[in-house]
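J.: One predicted model, sequence on top.
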Amino acid sequence: MTPTQVFTVGALGGLAALVGLVLFVTLAVGLYLLVARLIDAAEEHQEQRRRRRDSDTCQAILALPTTDHPTE
């Protein structure tokens, strides 16, 4: 092979490695963002469940019979 051909093959190999690295970083960042959104969604769902549970508890307490009626 001539030196020009060796240089061309080396340049193509380096370019392919660079493209592979960019794709890998893009995939890693995308996966990180996806997992972060899933974790945030799960935490928000847990928070909504906690709020609903607290609301149900308050409504149950309010539904209890009162003791401020006149005693006999």
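T.: Thanks, I have it.
J.: going forward, measure contacts between C-alpha atoms and count neighbours the same way
T.: Noted.
J.: what ranges do the helices span in the chain?
T.: For the chain, the helices defined by DSSP state H cover 3-63.
J.: Look at Thr63 and say how many residues are nearby.
T.: To be clear, residue 63 is Ala; Thr isn't right here. Residues lying near Ala63 (other CA atoms under 10 Å) number 9.
J.: scratch that, Val9 is what I was asking about
T.: That count, for Val9 with other CA under 10 Å as the rule, works out to 12.
J.: got it, and Val35?
T.: When neighbours are counted by other CA under 10 Å, Val35 comes out with 12.
J.: Look up how far Ala28 lies from it.
T.: Val35 sits 11 Å away from Ala28, taking CA to CA, to the nearest Å as the criterion.
J.: Pasting the second one now:
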Amino acid sequence: MVLKVWSGPFHRQRHTILLKHLLTLKNCMQQESKHSLKEIRSASNRRLGFILLSVAVIFFIGILVKRSVLG
């Protein structure tokens, strides 16, 4: 088993990656805060509607295939 050392270039690289990740998260949070709660909820409801619609369509297609195959 190879153990990674938490010093030297590996530590700096990990630190840099974590900082970039934190900055990205911060930017995402700032962009989300610009949108109103109503817009966010509306987008979430639309996404849920598309998911439920796709489930219903797949279920209906499954019933049609079952009836055509089994008679």
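T.: Right, received. Where do you want to start? Predicted, not measured: the structure shown is a model, and the values here were computed from it.
J.: which other residues reach stretch 9-20 of the first structure?
T.: Residues outside stretch 9-20 of the first structure that contact it (CA atoms under 8 Å, 6 or more residues apart in numbering): none.
J.: quick one: it to chain centroid distance?
T.: A distance of 33 Å separates the centroid of the chain from that of stretch 9-20 of the first structure, by CA atoms, centre = their mean, to the nearest Å.
J.: Onto which residues of the second structure does it map?
T.: Aligned using TM-score structural alignment, stretch 9-20 of the first structure spans residues 43-54 in the second structure.
J.: so how much does that stretch differ from the first structure once superposed?
T.: Once the two are superposed, stretch 43-54 of the second structure sits an average of 0.5 Å from its aligned residues in the first structure (mean CA distance after the TM-score superposition for the first structure).
J.: Quick one: distance of stretch 52-66 of the first structure to the chain centre.
T.: Computed by CA atoms, centre = their mean, the chain-centroid distance of stretch 52-66 of the first structure equals 33 Å.
J.: Read off where it ends up in the second structure.
T.: Counting by TM-score structural alignment, stretch 52-66 of the first structure pairs with no residue of the second structure.
J.: Report the buried residues of that stretch.
T.: Within stretch 52-66 of the first structure, no residue is scored as buried using 16 or more other CA atoms under 10 Å.
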